[in-house]
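# model the following, please.
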Amino acid sequence: MLTVNLTEAKARLSALLDAVAAGEEVVITRRGRSVARLIRESDSDAESGDWVARLRRFHAHQPGPAGSAIELLRELRDQVP
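As a prediction, the model looks like this:
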């Protein structure tokens, strides 16, 4: 990963894009804080398909509460002093 400040990024944009095309990740900073990340287009979500499908896949892998909503509410109610 290559980190450059905004001034350097402006001056070297063409070279930075060449590095990104070669697979390098570039982080651009402003006043020492990261403000942007350049990655190769094929590595981004733009080519990974429909965002709704990606969201569903992500959600499917997240742990859900054990039991029904009623059981969860009863358990939470029983914990209240």
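# make it CA atoms for all contacts and neighbour counts henceforth
Noted.
# could you measure from residue 23 over to residue 60?
30 Å (C-alpha to C-alpha, to the nearest Å).
# Proceed likewise with the subsequent sequence, for comparison:
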Amino acid sequence: MSTYSVLDARNNLSRLIADAQSGLEVVITNRGVPVAQITSVASVDAPLTGAALAEWIEAHPLPARLVRSAAEIDAQIAEAREGWE
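Here you go, the predicted model:
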């Protein structure tokens, strides 16, 4: 696994991509906290659809701090749209 800070990731994107292409798991941290992961998609033969997509989502749940209800998402969208005017 390769770990980069946000600043290092921004300055070394080509290296991160090369690491991911070589099979390494690349993790980007913000102040030491993992916030993103880059992985190779070369092994994916086709996009996930239907049951395969549902299975993937169940196997990779969001962290509890990111889970929101549909009502919360709708409220955030409405708030953002109000700011457009």
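# with neighbour numbers in mind, choose between residue 23 and residue 60 of structure 1.
residue 23 (15 against 10; other C-alpha atoms under 10 Å).
# surely that one is in contact with residue 39?
Yes. With contact defined as C-alpha atoms under 8 Å, residue 23 of structure 1 counts as touching residue 39 (7.4 Å).
# just the strands in structure 1 please.
Taking DSSP state E as the criterion, structure 1 contains strands spanning 2-5, 26-30, 33-38.
# okay, the angle between the last one and strand 26-30?
Right, the one you point to is strand 33-38 of structure 1. On the basis of axes from the mean of the first three to the mean of the last three C-alpha atoms, to 10 degrees, strand 33-38 of structure 1 is oriented at 150 degrees to strand 26-30.
# mean deviation of strand 33-38 of structure 1 from structure 2?
Aligned to structure 2 and superposed, strand 33-38 of structure 1 gives a mean residue distance of 0.5 Å (mean C-alpha distance after the TM-score superposition for structure 1).
# quick one: that strand to chain centroid distance?
Strand 33-38 of structure 1 has its C-alpha centroid displaced from the chain centroid by 12 Å (C-alpha atoms, centre = their mean, to the nearest Å).
# what do you get for stretch 13-30 of structure 2?
Counting by C-alpha atoms, centre = their mean, stretch 13-30 of structure 2 comes out at 13 Å from the chain centroid.
# buried ones in it, by neighbour count?
Neighbour-count burial for stretch 13-30 of structure 2, counted by 16 or more other C-alpha atoms under 10 Å, picks out 16-17, 19-21, 24-29.
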